[in-house]
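1. build the 3D model from these lines:
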Amino acid sequence: MTNLTLDETDFRLLKALDENGDVDADEIADELDISQSTVYYRLEKYREKGIITDTVAHLDRHKLGLGMTAITRIKTVYGPEAMEVGKRIQELSGVQQVYSMLGEMSFCVISHVRDHEHLQGLVEKIIETEGVQNSETNIVLRTFKEEPRLLVNYDDADLEKLFAYTADDKSSISD
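-> Below you'll find the predicted structure:
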């Protein structure tokens, strides 16, 4: 956890950014009824502290023809070599997320592909990856939630707990 304190203005500003994406700072200032200079200053501090890492447009994968989602669980060799397998898997075309896990399986991989043929090619590349012992792939039939934004996934009570938790930290975002 980054040692910083977020005040109510920080949470309102971060939540507005999370809900709306890359919004004009002047619009955010008007929406939150705070000064433009406050918005600009805090945005710069968020970048310095690594809270905001970059600005990315969210593309609609379905409209781009990548409507099939696959979840692949991979078992690898145990030990330091497993991390090398993860690095190789993350470089495969179509792989969007790779998670190292505890338990029987070593990795969970989320991929978005065009169709069964595309998926078959990806699965073959995974199986052929050095260090992969076995894998299991499931095709998603229906997505109930796919939300890449962070704060919009929490209700106000949880956000207030997060706010209280960060308020106990040592350094302030406005330092």
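2. for the rest of this, base every contact and every neighbour count on C-alpha atoms.
-> Noted.
3. list the contacts of the residue of the chain most remote from its centre.
-> For the chain, the largest distance from the centre (CA atoms, centre = their mean) belongs to Ser35, which lies 29.8 Å off. Ser35 makes contacts with Ala29, as judged by CA atoms under 8 Å, 6 or more residues apart in numbering.
4. could you measure from it over to Arg88?
-> 47 Å (CA to CA, to the nearest Å).
5. and Leu17, by the same measure?
-> Separation of Leu17 from Arg88 (CA to CA): 33 Å.
6. looking at these two, which one has more neighbours?
-> Leu17 (19 against 14; other CA atoms under 10 Å).
7. am I right that the more buried one is in contact with Ala25?
-> No - taking contacts as CA atoms under 8 Å, Leu17 lies outside contact range of Ala25: 9.5 Å.
8. which stretches in the chain count as helices?
-> 8-20, 25-32, 36-49, 81-90, 116-128, 156-167 (DSSP state H).
9. helices or strands up against the fourth one?
-> Helix 81-90 makes packing contacts with strand 95-100 when contacts are defined by 3 or more CA pairs under 8 Å, 6 or more residues apart in numbering; DSSP states H and E.
10. the structure of the following sequence is requested for comparison with the preceding one:
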Amino acid sequence: MEKISLDPVDRRILAILQQDATTPISEIAERVGLSQTPCWKRIKRYEREGLIERRVTILNREKLGLDVTVMVAVRTAQHTDEWLQIFAEGIARIPEVVEFYRMSGEIDYLLKIVARDIADYDRIYRKLIHVAPLHDVSSSFAMQEIKSTTALPLAD
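-> I've put the predicted structure just below:
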């Protein structure tokens, strides 16, 4: 994938959009020292080039009753493309899995799951273990969220 070169104005625009994608073009333009049309054109270029993948609304988990965050480490004895496809498709059908990574090292896959409570996590866990044959599943419950952000660093 080709990397995109950013100038300081690009970085400031993107930082603003990462904080609030609904910020009006007029406000973004004023904050970065551009007129509206060049600012709008830059944003359209970011979208066209795939730098901006999508715009989303971030919901408050606690207000939705999703108070439990679980990091689930999965090890498997199977490492075939077919197994991974079955596992990935099965995980995609579990909406409570909000992040899913293939790892290096002792853990094969790491999942971040949100749940209402421990009983709800047990329900999700039962779905998880039926997706594909697993060697080991280890769950760690987050006691406190210290930092969580969707904003990427935009260093010079």
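11. tell me how many other residues surround Val98 of the first structure.
-> Around Val98 of the first structure there are 19 other residues, counting by other CA under 10 Å.
12. what do we get in the second structure for it?
-> In the second structure, the residue matched to Val98 of the first structure (TM-score structural alignment) is Phe100.
13. surely that match meets Ala92?
-> No - distance between Phe100 of the second structure and Ala92: 9.1 Å, which falls outside the contact criterion (CA under 8 Å).
14. could you measure Leu17 of the second structure against Glu27 of the second structure, distance?
-> Distance, Leu17 of the second structure to Glu27 of the second structure, using CA to CA: 11 Å.
15. my read: Ser121 of the second structure touches Ala115, true?
-> Not Ser; residue 121 of the second structure is Tyr. Yes - contact criterion CA under 8 Å: Tyr121 of the second structure and Ala115 qualify, at 5.5 Å.
16. can you list contacts of stretch 38-54 of the second structure?
-> Ile4, Asp10, Ile13, Ile25, Ile28, Ala29.
17. recalculate using a threshold of 6 Å.
-> Ala29 (CA atoms under 6 Å, 6 or more residues apart in numbering).
18. map Tyr40 of the first structure across to the second structure for me.
-> Counting by TM-score structural alignment, the partner of Tyr40 of the first structure is Trp40.
19. gap between its match and Ser26 of the second structure?
-> Distance from Trp40 of the second structure to Ser26 of the second structure, counting by CA to CA: 9 Å.
20. quick one: what's aligned to Val109 of the first structure in the second structure?
-> Here Val109 of the first structure is matched to Leu111 in the second structure, going by TM-score structural alignment.
21. that match - nearest residue in space that isn't next to it in sequence?
-> With sequence-adjacent residues excluded and distances taken as CA to CA, 6 or more residues apart in numbering, Leu111 of the second structure is closest to Phe100, at 4.5 Å.
22. is it true that that neighbour touches Ile113?
-> No - taking contacts as CA atoms under 6 Å, Phe100 of the second structure lies outside contact range of Ile113: 9.0 Å.
23. so how far is Glu53 of the second structure from the match of Val109 of the first structure?
-> Leu111 of the second structure is 22 Å from Glu53 of the second structure, by CA to CA.
24. what's the answer for Val72 of the second structure, then?
-> Taking CA to CA, one finds Val72 of the second structure at 27 Å from Glu53 of the second structure.
25. okay, the most centrally placed residue in the second structure and Ile113 of the second structure: tell me how far apart.
-> Centrality entry for the second structure: nearest residue to the mean C-alpha point is Glu99, 5.9 Å, by CA atoms, centre = their mean. Between Glu99 of the second structure and Ile113 of the second structure the distance is 7 Å, computed by CA to CA.
26. what's the answer for Ser35 of the second structure, then?
-> 43 Å.
27. cool, Leu84 of the second structure as well?
-> Distance of Leu84 of the second structure to Ile113 of the second structure, computed by CA to CA: 19 Å.
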